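*Asks:* sequence isn't available, so here's the structure alone:
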């Protein structure tokens, strides 16, 4: 397996906030791939992209500090659980409207983290 050296350096030197942003970027790309696969009736491609997206959402969810994160951590947990549940529905029903809504949520969250990064 070969890695893009630029991407490898970007990940290795990223701050925790930048890691979160990179994860959001990757999951958004994967969900856009899901949309493309649904449009092309590529069932296996859709499933593969959903599984990868689900793993990233689980990583984000598992990284939440529920003891110190307060309402922000609780709200993010609720959103991640909603997204995970939505991925099941999207997979079963090819629901592109719900998929679009999930992508919008993730893009909004990413923008929020980018705002945090710019203030730090």
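*Replies:* Yes, it's here. Fair warning: this is a prediction, and the values are worked out from it, not measured in the lab. Numbering: from 1, shown residues only.
*Asks:* every contact and neighbour count from this point should use C-alpha atoms.
*Replies:* Fine.
*Asks:* what strand or helix carries the most centrally placed residue in the chain?
*Replies:* Nearest to the geometric centre of the chain sits residue 27, at 3.4 Å (Cα atoms, centre = their mean). Remark: residue 27 resides in helix 16-39, with elements defined by DSSP states H and E.
*Asks:* any buried residues in the very next helix or strand once past that helix, and which?
*Replies:* Note on helix 16-39: by DSSP H and E, the next helix or strand toward the C-terminus is helix 43-62. Buried residues in helix 43-62, counting neighbours by 16 or more other Cα atoms under 10 Å, are found at 45, 46, 47, 49, 50, 53, 54, 56, 57, 58, 60, 61.
*Asks:* how about stretch 99-113?
*Replies:* 99, 102, 103, 105, 106, 107, 109, 110, 113.
*Asks:* take a look at this one as well, against the first:
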């Protein structure tokens, strides 16, 4: 891919992030995570194992960031449940790294897509 295109994408992302609300930032992280999961699927199908490893690392980093952003003092049980779900997804992605299971990847992608939609709905409330 062209470096200019990648540079433009990075600038666009920085611009959107600088003006985003906290909920919009979380949705942006989920969008990036879901995009990377799609890339991971392609790497698994093509048997590009080095690229697969990089994609899994990126996904784990985003999940760690989402988990770290949770506020356990003000979120109560919801935050604890989200944290457990993020950790579960991380564990499943580690399993995908070893087993190359498309079914496990599908499960993780489905869970995270549902969470993304939930965050999107929370952010769109007046």
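*Replies:* Great, that's in hand. Bear in mind that the values here come from a model prediction, so they are computed numbers and not experimental data.
*Asks:* fetch the TM-score of the aligned pair.
*Replies:* Remark: TM-score between the superposed chains equals 0.95 [TM-score structural alignment, normalised by the length of structure 1]; 120 aligned residues with a Cα RMSD of 1.2 Å.
*Asks:* so the helix holding residue 27 of structure 1 matches what in structure 2?
*Replies:* Under TM-score structural alignment, helix 16-39 of structure 1 corresponds to residues 22-45 of structure 2.
*Asks:* what's the average distance of the matching stretch to structure 1?
*Replies:* Compared with structure 1 after the fit, stretch 22-45 of structure 2 shows a mean deviation of 0.5 Å (mean Cα distance after the TM-score superposition for structure 1).
*Asks:* who touches that stretch?
*Replies:* 17, 49, 51-52, 55-56, 58-59, 62-63, 66, 100, 102, 105, 109, 112-113, 116, 119-120, 122-123 (Cα atoms under 8 Å, 6 or more residues apart in numbering).
*Asks:* try 6 Å this time
*Replies:* Stretch 22-45 of structure 2 has contacts (Cα atoms under 6 Å, 6 or more residues apart in numbering) with 52, 55, 59, 116, 123.
*Asks:* to which residue of structure 1 is residue 114 of structure 2 aligned?
*Replies:* Aligned partner of residue 114 of structure 2 by TM-score structural alignment: residue 108.
*Asks:* any idea how far that match lies from residue 39 of structure 1?
*Replies:* Separation of residue 108 of structure 1 from residue 39 of structure 1 (Cα to Cα, to the nearest Å) stands at 24 Å.
*Asks:* quick check: the alignment partner in structure 2 of residue 75 of structure 1 vs residue 5 of structure 2, distance?
*Replies:* Under the alignment (TM-score structural alignment), residue 75 of structure 1 maps onto residue 81 of structure 2. Per Cα to Cα, residue 81 of structure 2 is found 38 Å from residue 5 of structure 2.
*Asks:* again, but for residue 75 of structure 2
*Replies:* Distance from residue 75 of structure 2 to residue 5 of structure 2, by Cα to Cα: 39 Å.
*Asks:* circling back to that earlier point, report the two of the contacts of stretch 22-45 of structure 2 separated the most.
*Replies:* 52 and 123 (32.0 Å; Cα to Cα).
*Asks:* circling back: which of the buried residues of stretch 99-113 of structure 1 fall within helices?
*Replies:* 99, 102, 103, 105, 106, 107, 109, 110, 113 (DSSP state H).
*Asks:* check which helix or strand the nearest residue to the second one once chain neighbours are set aside maps to.
*Replies:* Right, residue 102 of structure 1. Among residues not flanking residue 102 of structure 1 along the chain, residue 83 sits closest, at 6.4 Å (Cα to Cα, 6 or more residues apart in numbering). Applying DSSP H and E as the criterion places residue 83 of structure 1 in helix 70-93.
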